[in-house]
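Novice: below is the structure, and that's it, no one-letter string:
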């Protein structure tokens, strides 16, 4: 059982609801802040006004946050900053591009649950293009909604699935979600979520039940926490980079550049013209340089997509099953 200092077992005090029923939230360290402000502005440009966005900062305070908040205010968005930390969660080992702040996703949710009906957590490497219509999602009794993880690698959670093997006899492989976008329903949240998550992190230190040579400790622990109780969202809510050469990538409401290579810096063969239009709009607002000749990047991207198509049959089958 966790100590009283962390407040895990105390009855949660429900704060008065605000007029805005949904909030969007990020957690980042200083290294990830540039991605975060780009992603947050993509939310501000796509969601109904007024919009509330929270950036929780791990072990740093961003410079110029007042001026950045003023920029967001021009687009009907209230941008707020806060420090966050939890030594009990931070002590777990992370690996590669998965950084310590990713362990604090549920801590972020708890900060906002009760003040909003819906809390949308996003990873910093996401670009949002369309209104997510969060208030229209019917949760039933589910505390969280997410998208199936699209990792079909030979070490991933779906490595033995029908989608990889090309079989039609196993429909039980869609029980593992990607934790890049999580939508929490305040009415279904229970105060023991963080304790369950903390135990799952401890268990993961001993071994992963989902993956081989696992590097996604936060995601696997979250799957354990909400096993059998999460709501599956359409893949468009979190179209992961493993599908970026498929047709679904072109119309996805959210593109998720999971992995080492992100949506910035812009690069040939990785960013298409849709990316560049979105990023140019964001960067103009931020007073940053923009990218010219988007048609050239589109041509490079299409060449890469054709080159990758032959080996992407499993991904197409999975996306077709997800609808």
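Specialist: Yes, it's here. Treat the numbers as computed from the prediction; the structure is a model and nothing was measured. Numbers count the residues shown, from 1 in each chain.
Novice: going by C-alpha atoms from here, please, whenever you check contacts or count neighbours.
Specialist: Will do.
Novice: can you show me the helices along the protein?
Specialist: Here the chain has its helices, by DSSP state H, at 33-46, 65-73, 87-90, 105-112, 162-165, 193-206, 217-225, 247-251, 273-286, 294-309, 313-322.
Novice: the longest one - contacts with which helices or strands?
Specialist: With contacts defined as 3 or more C-alpha pairs under 8 Å, 6 or more residues apart in numbering; DSSP states H and E, the secondary structure elements packing on helix 294-309 are helix 273-286.
Novice: out of the helices of the chain, deepest packed?
Specialist: Compared across these, helix 217-225 shows the largest average neighbour count, a mean of 23 (mean count of other C-alpha atoms under 10 Å).
Novice: residue 263 and residue 67, how far apart?
Specialist: Plainly put, residue 263 is 24 Å away from residue 67 if you go by C-alpha to C-alpha, to the nearest Å.
Novice: please read the previous query as pertaining to residue 58.
Specialist: In terms of C-alpha to C-alpha, residue 58 sits 20 Å off from residue 67.
Novice: same question for residue 147.
Specialist: Residue 147 is 34 Å from residue 67, by C-alpha to C-alpha.
Novice: one more structure, for comparison:
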């Protein structure tokens, strides 16, 4: 459930002009913009935006260094123009000017939206705030504007060239990558037994990257089932057969059931696979847990990651990023050696999971 404010839409036009207007996102009009100039076209109007993938980030403003660095990394690595939507939960703020300039230069467009979420009365957990429950709201905000919508958590970092269009679901409403901690039994050894006990499929995706066929998604009933699942999950998690520290992810899996396609893990390699061959091959790295890719730390950032972050720091100086010097890469390799046993364990579990 959601409410839209009179949202300020901000975008780069084809000519590179930064635009700012007022409009009501609940109607078919958004001010006097021309559809071809917008990162999100007016509902009911014609425009080119539906042919472009819409990428959605949801933020409460607490870690917008991550939000905009993630958006820029994606813009630098994506093979074709995309429309990036920054959905700001309960606040309104301008994006950094250098971020806008860089994304426009790469053929992308950016829009910011203000979203007032209905208080679900549910708490956050640890570093995850209750804003996470509003992922479905953020998706709904732009799902009429694009044929394909990609939701991304702001702790994701694209580190290699990629094309999200090839990952769009072919027949289902949703495509996602497996959660490497849960699906392998690494974090939850009773996962498979609990799935059998509660009549759930032994498939479980990570909700940090969701690629959605918008029309199938709206018709699937998943958004409605998600709302019911969120409330039920707050009392009991069938995957853990009891309490659970997750907020939205289990509910999305319950709501989707079997109606999702499995993406190659390279599209969303979570931090549980840190420093494994899967991490090395990742198109998008996902810094699950409390320690993110910013602030950058020498023992966590390999050469590939430092290269992406250095370019962001150079091109978008108003983000104020500080990147460890190259010679400090020795700290990464020392950390890799220290974690040899853990790397071998999770690599074995992931390998066993992928051959099933």
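Specialist: All right, it came through fine. Bear in mind that the values here come from a model prediction, so they are computed numbers and not experimental data.
Novice: quick one: map residue 79 of the first structure onto the second structure.
Specialist: Under the alignment (TM-score structural alignment), residue 79 of the first structure maps onto residue 110 of the second structure.
Novice: nearest spatial neighbour of its match, skipping sequence neighbours?
Specialist: Sequence neighbours aside, residue 84 is the residue nearest to residue 110 of the second structure in space, at 4.7 Å (criterion: C-alpha to C-alpha, 6 or more residues apart in numbering).
Novice: check residue 82 of the first structure too.
Specialist: residue 56 (4.9 Å).
Novice: quick check: the aligned residue for that neighbour in the second structure?
Specialist: Checking TM-score structural alignment: residue 56 of the first structure goes with residue 87.
Novice: now do its match against residue 114 of the second structure, distance only.
Specialist: Residue 87 of the second structure is 6 Å from residue 114 of the second structure, by C-alpha to C-alpha.
Novice: of these two, which one has the most company?
Specialist: Neighbours per residue, other C-alpha atoms under 10 Å: of residue 87 of the second structure and residue 114, the larger number sits with residue 87, 26 against 23.
Novice: next one: residue 228 of the second structure from residue 234 of the second structure, what distance?
Specialist: 10 Å.
Novice: do residue 352 of the second structure as well
Specialist: 31 Å.
Novice: likewise residue 305 of the second structure?
Specialist: Relative to residue 234 of the second structure, residue 305 of the second structure is positioned 36 Å away (criterion: C-alpha to C-alpha).
Novice: do residue 60 of the second structure as well
Specialist: Relative to residue 234 of the second structure, and taking C-alpha to C-alpha, residue 60 of the second structure is found at 21 Å.
Novice: the alignment partner in the second structure of residue 198 of the first structure: what's it in contact with?
Specialist: Following TM-score structural alignment, the counterpart assigned to residue 198 of the first structure within the second structure is residue 227. Each residue near residue 227 of the second structure by C-alpha atoms under 8 Å, 6 or more residues apart in numbering is listed here: residue 1.
Novice: for the one 5 residues further on, same thing?
Specialist: Neighbouring residues of residue 232 of the second structure by C-alpha under 8 Å, 6+ apart: there are none.
Novice: now it: how far from residue 238 of the second structure?
Specialist: 10 Å.
Novice: and residue 142 of the first structure, how many residues sit next to it?
Specialist: 18.
Novice: my bad, should have said residue 59 of the first structure
Specialist: 12.
Novice: try the one 3 residues further on
Specialist: Other residues within reach of residue 62 of the first structure by the criterion other C-alpha under 10 Å amount to 12.
Novice: so it touches residue 28, yeah?
Specialist: No: Residue 62 of the first structure is not in contact with residue 28 according to C-alpha atoms under 8 Å; the separation is 10.4 Å.
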